[in-house]
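Peer 1: dropping the sequence and predicted coords here.
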Amino acid sequence: MNNPTMHWKGRLGREVLMFAVLVLGAALLAFAQSGDGLKKVMDPATGKGMMVAGEYWDSYMPMNKGPYHGESSRDYITTLVRIGNFDRLWSSPTEMWPGGYPGGNFWNKGIEMLEWNPSPTFNPQTLNGKANPLYNATAGPNYCVAAYGNTMTAGNLRVIGQGVAARDYSRETKFVDASRHHALYEAGWPTNLGVDVKMKAHQWTLNWNNFNDFIILEFTLTNTGKRDINCDGVAEDTANVIHALTMLIHGEFMSSYELNRAAGRINRFGAQRAIGYVGDNDATGNPMNLTVGFPGESVNGAKDMGLNNFPQRWYTDIWSGWSWLGVKTPAGGDKTTMFGTHPIGEGAQRGWYTTTGQAKGMPVGDGGTGTPDHKNFHIASMGVWYKDGGKSRDATKFNLAPDPNFFDETQGTAGNPETFVPKATPDRPRGDRKLFSMEGSGAFEINPYEPGWTKGFVGAGNFDGDIFSSVGPFHLEVGESITVTLVTMGGYRLEGVQNALAAARWAYELRANDYAAFDAAIAYPQVPEMRVDNTLTKSIKVRWDNKAEVTGTGSNAANFAGYKIYKAGLAKQINFLETGMRGLDNYWQNMTPGATPANLLKPINPNFSAQGFVSGRVGVPDTWGPYELVAVIPKAQVGQYADNSQTGFNYAWEDKTVDLGFKYWYYVSAYTAETVPVDLGPTYAGTNPRTTSILETSNMNRNGSTGLWQNTYPFADQNTFFPKTSTGQKAMGAGFIVKSALANPVALASGAAKISVKPNPYKKKALFDSATDAYDHKVTFYNLPPTAKISIIDVSGQLIKELNFASNDPNNGSLFWDMFSKDGIEVASGLYIYVVEYDGGKHVGYLSILR
């Protein structure tokens, strides 16, 4: 600690590194602003779907918003919707649960749409005497994936309808109601298949029964009949019938990425990447039909599953999942597959007619290089209907004969689904992987150790094959429309994603008019507008308005019962075995200030036996929580907190148990006392109670957040797009650092306020110093006026450092000093004098430093 050269090297190293980061960030920002294409990648808030209102965050880039990084050099785009990680820089949320947690399960996900057509001229090698860029000799002319022209390349391709506002658009995420209960993203675009797509993404903020743990995706597909396979803007057919259309979602599961304060990715490998399908029954006695990814047991075989961030040894057990909810006609009926079945399967047959698999040895997902293998891609997407359409996970073993369990084996031509003839009493088709456990041994390559999971499969992923699920095939006449609906979700353990799926299925039954019926069915207060302020007394004031007491769209002021205030802070550590993710589903049910009671914590996996391995490994709270209840204010007592001193706010609550320099998160919820309990009814298939007498707004307004994306993550304060103003930071719900409020010079001169420094004495390390940076040492001067000069002098009278302070932010009257001298050398132990000069006065004080 006494070697100035060593400290100078550390200081220099950090400054050089920071300079490099700033140069790189500036270069990327300049590059982003130099052309529309990269700007769309670097700044996700340019028409893409950023869904951060609920507890499950994700992002959606439709093909008309530019290519993702892997497709940027190709003349056409074939990823219908890229989900997360648009630019390989993780600049947008990618499968994050809980919301704002700096990590996630998927490298990326994607959705594609494909068609098979019996005509040899459907996707030929040449069109109009020119090479067809979508033709693949291996796939042949009968298959094609939906594509959109990439106007950023020299080819400058444009499909028919591209650029036409009524067909080609995007509308950034917004709340459909003033209550901030329901967020909606919309986009639409044409494709080379002649199928126009209209997409909607729905998200809710209700935290009861996992209603904020999923996102519902709707795709309305309309066959215009104008096929433009080569994307040149000229129709090859103006009355094209769609013969066998499929939609597929796939993802590259990793279970272990972590994001730092610059939003840069760190890999946290160690847990086996487990992916699979759950075919066991839910509470209604029908199959879950749930595709999942989760952190499996490590190769050590120590029953140490659930460690998403394995090197940190945090027991988080975060799972991801998805499921197809339905395919409907405009009249509201079920669109049948080309084989006459329900699109998904109903009741005990739920999931029978969808395809799920693992793409080891199969080309599922488009890597963006070369022409897609349309044929094998399409085969895998309707694999359940073939004798082996992915069951073996090997494209060389595809058997395109009709599945003998469903079809008449004596009829039909292999590879031509239009010739397949169902049996008089067909059984479940079995050409895919999803219920491989019923086909023989070896289905569970990784033991999930989740009680009750016995049907399906689990595979080990190693970046060698996406998990995927698909629906179809469908026949569409010219002018015909269908709406395909998918749900994706996150949660704690299998039960968490299962309950999110149950909530999504319940909501789906009330989907009419953009889920207006669902919004009305569960009415609860408007989300309070709030903000956090510093004071001159080293405390925090939490302010909020009275919107929750006023009836609004989707709200219920009649049953308003009061407010609750929650808090999370960096000063508190998390033992993930004791709290962490275990309390996220139910902590809001606590009505007594203090830690979340044990009865509201979800259990640890009963088969987990690595307690010794994870013992002593703790984390720290962040924007995601975990939150602790600090105040309950019943309706009868709200008047005691009346405070109209700040425009737009009606109440204030003061927290004196905070420390200068530390970061905190607060949120104010409004809760109800239902005169008639809300009842989801017997169709609800989750494990949660189906009734409740209390509803409560969620943490989406933490630290004043709008619930909408603000260009980067609230924890990424070193990212280029992190807001520079307090207004911007409030909008994103960034962590609030306890500083002093800005002092009035008159109050300082009169002695009503006093400038000071903390900690004093400074002993080796302050609590707010970085735990991972050995060179991070600082003190904070607080209660500063809008402008001031601070001179730090040693006892011999030598000037050690001069600091200049200026602030127009009423919440910022503090300044950190890293205890390096003007010569760049870390100062030695000793007694120092600091002189603060400001307009109208001067303050002299002493600071003791003990190394």
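Peer 2: Cool, the structure landed. Predicted model only: the values in this text are computed from it and were never measured.
Peer 1: only C-alpha atoms for contact and neighbour calcs from this point on.
Peer 2: Will do.
Peer 1: state the helix or strand in which the spatially closest residue to Phe518 that is not a sequence neighbour lies.
Peer 2: Residue nearest to Phe518 in three dimensions, not counting chain neighbours: Leu510, with 5.1 Å by C-alpha to C-alpha, 6 or more residues apart in numbering. Assigned by DSSP states H and E, Leu510 belongs to neither a helix nor a strand.
Peer 1: how about the helices in the stretch 651-800 of the chain?
Peer 2: 726-732, 745-750 (DSSP state H, counting those that start in this stretch).
Peer 1: contacts made by the helix or strand hosting Gly276 with the rest, please.
Peer 2: Using DSSP H and E, Gly276 sits within strand 272-278. By C-alpha atoms under 8 Å, 6 or more residues apart in numbering, the residues outside strand 272-278 that reach it are 253-255, 288-299, 356-358, 434-435, 446, 453-462, 467.
Peer 1: next, the one to line up against it:
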Amino acid sequence: MLSPDRTYAYSVAAWPTQLGVDVKMTVRSWTSPWGHLDDFHLVELELTNTGEADINGDGVVDIHNNKIHDLILTYGAVVFGFRIASSGGRSYWQPNSRYRGMGQDLTPDKNGAPWDFGFQAYGSDPGREDEPGLGYGGFYYDAYNGYTFLGAKKYDTATGTWVEKKLAFKDANGKEVVPAIGKGSRRGWYHVWQPGYNSVNDYTPKGAHICAMGAFYKDGGKSNDRNSFDLAPNPNLFESGTTGDPSSFVVKDSSQWGYPDGAYESVPATMAKDPKTGADLGMSPMDPQRGRPLEPGIITKGLITEYRFDGEPWESIGPLSLDVGEKIRIYFVRGSGFRIKGLRKTIKAARTVFNSLQPDGSFNVPQTPPVPQIKVTVSSDVHPLVEWQDPAALGDYDGIKIYKSHFWPRFDPLKQGFPEHDVWWKTMDPKVVPAPVPYNPLFTAMSLIFNQAGAHWGPYQLAVKIPKSEMANYANTGVDAAQYPYAWKDKTPGTLPGFSFWYYVSSYKDNSNMSPAFRDLEPADVNWVESGKVNFNGRTGLWEDTWPWAETNAWFPKPSETAKRQALGARFVLVPPPVNTTDLALSRKRISVRPNPLKRQPFHSASGQLMFFNLPSECDIYIFDVAGQLVDKIHFVAENPTNGTYFWSGYSKDGNEVASGLYIWVAKFKGGQQTGVFSILK
């Protein structure tokens, strides 16, 4: 679901369990790029203990009035990904030989609190350390995934509010006193992250439970060896208890609490060395057996290790008790960022949102400017025409900004850096392009990076900024003016027919009314807040049966389904409309081809294809070689009234790829015909 102004999105799911605990999951996200608010999902899991447990799932209650004593909630982060190729086959996004880095960042922040989150990142091949973040095709994308639990609340029926939920451990007075997460210098002390390899997690119910709360034992994974487990209560937190029975553990007085260190989530930092030169890279808490340099000198406390398909890392919270009828909420974040510094900003944003939680369970997140509806179409003189809704119909704003991404010319990552979306919006002047985040200093394999084409994700560049006071200068005079009262025609150089473009329109406003906690998410010189790229090429922001880039998917809208394509945010290809046959017959308009000559990698986005344009609504195209042999015959019928183009694949009527050479085309239409030539160079 989306809010009417599309600044906030959420989804809800619910299900019962055999334990008698009903689950309601709400996933929230915000769409403004301010302070990385659009870089994470905030997951709220509401658990209600009905007390009616159906252990074997046969529909018959086995235990009535069942209290839950030691409930653990765990997130298993499988460090593995894949991509689906356009051919329908599957291929790994990263070679399996690459370093599948994972770890726990416990480095203190500027206030001395551990960052406390698990993360995933990919590094280089084992034989070299200079390719972190390099994917297939020379694509550099050094992004990290991160996740952590934020806290737990319980519903107080007496006051009708949500209050802090403590862990199930009790002190000598029988009170639950241990926080679910911890604050300040103790942040993260009371929940567990650890990898499950070396059989630390054997995936039996009991083994999984031990792994998930391993920190609270003397050794619940600390030795990284299941055979060395010591399930006695960890003396840093408990004064007594029966070995292997966490319900019996008695908590010390809070003045005597220490860090419960029974899990394998931290190792001493050592100096990371450059594998080629031997130079010092910085202190790094690397696993002695699996650790390799990953953000040395930046991650200085915690654990850096590798996933080898033998036990994924588990992020856990608990144990928690639930009385019959008790209702609790557990909060979890999963996000991403450009390297560890970017990911830390994302986690900080998520914690800021969590800390805005109100007693009634709502979040006090600042209202950001609305996301206007837009439409991208072709002007009468064949230019992209970006039309947009009046943002005032949705909310308050001071002006709009139009961003553009293009397939060609491709951007040069070596000169332009990695253009991530957390940076490109931080300008109010189209002539000023914000500096990109620098490359990973470990990355030196620059010769392997190729130029990259733009797409729906970006990179975007500010094309025009229009203050509210100047909106009247952009009045839309076209047929869509009632729905989209404003329009901007893109006449920038390089905006040519046959090329693909993506546009989005954001609205902006000054941030003077933003609370200090949220204001702190960005530097002081960023004195405005704006909406995100939800609406690129007219996208709704809702699930529209497939993705905007999955053009070979069976659910992808046909060219004639223009409304569906707009809702999806499909690429916008600048194409002229069909030409009147009279104009063609009298040679007032000419059918043409582009590119000519056709090379293996042409500039336009239909790579390897030849574009016929200025076609009438219906015609027959014949392609001959210089010997007069018919290579292909095409019966063209315009699929919609705005597209008078046809892309030829370069294959003959017999299914063979045509060779380099000179070719003659003849287009026959009602009332006449036109001819021309093109060449192919391979």
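Peer 2: Received the coordinates, thanks. Remember, predicted model here, so these are calculated numbers, not experimental data.
Peer 1: read off where the strand holding Gly276 of the first structure ends up in the second structure.
Peer 2: Under TM-score structural alignment, the match for strand 272-278 of the first structure in the second structure covers residues 99-105.
Peer 1: circling back to that earlier point, any chance of the helices of the stretch 651-800 of the first structure in a markdown table, plus distance to Arg14 of the first structure and mean neighbour count?
Peer 2: Output for the helices of the stretch 651-800 of the first structure, formatted as a markdown table (distance: least, C-alpha to C-alpha, whole Å; neighbours: other C-alpha atoms under 10 Å):
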| stretch | distance to Arg14 of the first structure | mean neighbour count |
| --- | --- | --- |
| helix 726-732 | 26 | 19 |
| helix 745-750 | 36 | 16 |
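Peer 1: closest one to Gly104 of the first structure among these?
Peer 2: helix 726-732 (19.4 Å; C-alpha to C-alpha).
Peer 1: and the closest one, how far from the chain's centre?
Peer 2: 20 Å (C-alpha atoms, centre = their mean, to the nearest Å).
Peer 1: tell me roughly how far that helix lies from the second structure on average.
Peer 2: For helix 726-732 of the first structure, the mean deviation from the second structure after alignment is 2.0 Å (mean C-alpha distance after the TM-score superposition for the first structure).
Peer 1: so which bit of the second structure is that helix matched to?
Peer 2: Alignment of helix 726-732 of the first structure against the second structure: residues 562-568, by TM-score structural alignment.
Peer 1: number of nearby residues for Ile374 of the second structure?
Peer 2: 26 (other C-alpha atoms under 10 Å).
Peer 1: that should have said Thr596 of the first structure, apologies.
Peer 2: Thr596 of the first structure: 22 surrounding residues under other C-alpha under 10 Å.
Peer 1: ok, now how distant is it from Arg582 of the first structure?
Peer 2: 10 Å (C-alpha to C-alpha, to the nearest Å).
Peer 1: can you check Ala380 of the first structure too?
Peer 2: For Ala380 of the first structure, the distance to Arg582 of the first structure - C-alpha to C-alpha - is 37 Å.
Peer 1: could you do Asn447 of the first structure as well?
Peer 2: Here the criterion is C-alpha to C-alpha. By it, Asn447 of the first structure lies 22 Å from Arg582 of the first structure.
Peer 1: who has more neighbours, those two?
Peer 2: For Asn447 of the first structure versus Arg582, the count of surrounding residues by other C-alpha under 10 Å is larger for Arg582: 23 against 17.
Peer 1: which secondary structure state does that one sit in?
Peer 2: Following DSSP: H, G, I helix; E, B strand; the rest coil, Arg582 of the first structure is assigned to helix.
Peer 1: how about it, what does it touch?
Peer 2: Contacts of Arg582 of the first structure by C-alpha under 8 Å, 6+ apart are Thr316, Tyr492, Phe576, Leu601, Lys602, Pro603, Ile604.
Peer 1: Thr305 of the second structure matches what in the first structure?
Peer 2: Checking TM-score structural alignment: Thr305 of the second structure goes with Gly459.
Peer 1: ok, now Tyr460 of the second structure?
Peer 2: Match for Tyr460 of the second structure (TM-score structural alignment): Tyr627.
Peer 1: so how many other residues sit close to the counterpart of Asp643 of the first structure in the second structure?
Peer 2: Under the alignment (TM-score structural alignment), Asp643 of the first structure pairs with Asn476 in the second structure. Per other C-alpha under 10 Å, the neighbour tally for Asn476 of the second structure reads 20.
Peer 1: ok, Phe669 of the second structure next?
Peer 2: 20.
Peer 1: that one contacts Tyr622, correct?
Peer 2: No. With contact defined as C-alpha atoms under 8 Å, Phe669 of the second structure does not reach Tyr622; the gap is 11.5 Å.
Peer 1: just the helices in the first structure please.
Peer 2: 4-34, 36-42, 374-381, 493-508, 512-521, 611-614, 726-732, 745-750 (DSSP state H).
Peer 1: now distance to Thr284 of the first structure too, for these, in a markdown table please.
Peer 2: Shown next, in a markdown table, are these (distance: least, C-alpha to C-alpha, whole Å):
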| stretch | distance to Thr284 of the first structure |
| --- | --- |
| helix 4-34 | 51 |
| helix 36-42 | 43 |
| helix 374-381 | 28 |
| helix 493-508 | 10 |
| helix 512-521 | 21 |
| helix 611-614 | 35 |
| helix 726-732 | 40 |
| helix 745-750 | 67 |
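Peer 1: nearest to Gly270 of the first structure, of those helices?
Peer 2: Closest of these to Gly270 of the first structure is helix 611-614, at 13.2 Å (criterion: C-alpha to C-alpha).
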